[in-house]
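Participant: coordinates only, sequence not included:
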């Protein structure tokens, strides 16, 4: 299945793009997606940093299944005060 992935803030800067297409097999999970994204953009986030994923405007868990046409966003950690 082909998914469109949107990146925000720091992730957009590190990847050099705000949106890209990603091909994953049917039955792929959010964890499969983040693994594929880390391979494609190794500088996106250190291995010990959890990439927060939103699917169809809801925060997603690593085991959540993805479907063709899902709206996928990667959200970097936010700091400030």
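Facilitator: Arrived safely, thanks for sending. All values derive from a computational prediction rather than experimental measurement.

Participant: Please count neighbours and contacts with C-alpha atoms only from this point.
Facilitator: Will do.

Participant: Quick check: buried residues in stretch 33-50?
Facilitator: 33-34, 37-38, 44-45 (16 or more other Cα atoms under 10 Å).

Participant: cool, and stretch 65-77?
Facilitator: For stretch 65-77, by 16+ other Cα under 10 Å, it's 65-67, 71-76.

Participant: Among these, give me the pair with the biggest separation.
Facilitator: 67 and 76 (22.5 Å; Cα to Cα).

Participant: Take this one as well and set it beside the first:
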């Protein structure tokens, strides 16, 4: 099954695009985190990277479903 990844801020810069599709087989969200780090090592530097699935913040133990949209929410700074 495929899940759509949507990235913002520095996460979008790391991917080189706002959207990405990943093929998953019933994995937990933690698998997506590991896969992103494997394909894009700069994600390892984002210790506070958060995830939302279908507009809800979720933990790494979230079980992915067909056509889920995973949103990468990088750390935000401002002043």
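Facilitator: Great, that's in hand. Everything quoted here is computed from the prediction, not taken from an experiment.

Participant: Superpose the two chains and report the TM-score.
Facilitator: Once superposed, chain against chain, the TM-score is 0.89 (TM-score structural alignment, normalised by the length of the second structure); 79 aligned residues with a Cα RMSD of 1.4 Å.

Participant: re the thing from before, tell me the one among the buried residues of stretch 65-77 of the first structure nearest to residue 13 of the first structure.
Facilitator: residue 76 (10.9 Å).

Participant: Show me what that closest one aligns to in the second structure.
Facilitator: Residue correspondence, TM-score structural alignment: residue 76 of the first structure in this structure matches residue 74 in the second structure.

Participant: Narrow the buried residues of stretch 65-77 of the first structure to those in helices?
Facilitator: Judged by DSSP state H, helices contain none of the buried residues of stretch 65-77 of the first structure.

Participant: Mind putting these into CSV with distance to residue 13 of the first structure?
Facilitator: CSV is the format used below for the buried residues of stretch 65-77 of the first structure (distance: Cα to Cα, whole Å):
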residue, distance to residue 13 of the first structure
65, 27
66, 25
67, 27
71, 20
72, 17
73, 14
74, 12
75, 12
76, 11
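
Participant: can you pull the contacts of residue 75 of the second structure?
Facilitator: Counting by Cα atoms under 8 Å, 6 or more residues apart in numbering, residue 75 of the second structure touches 46, 48-50.
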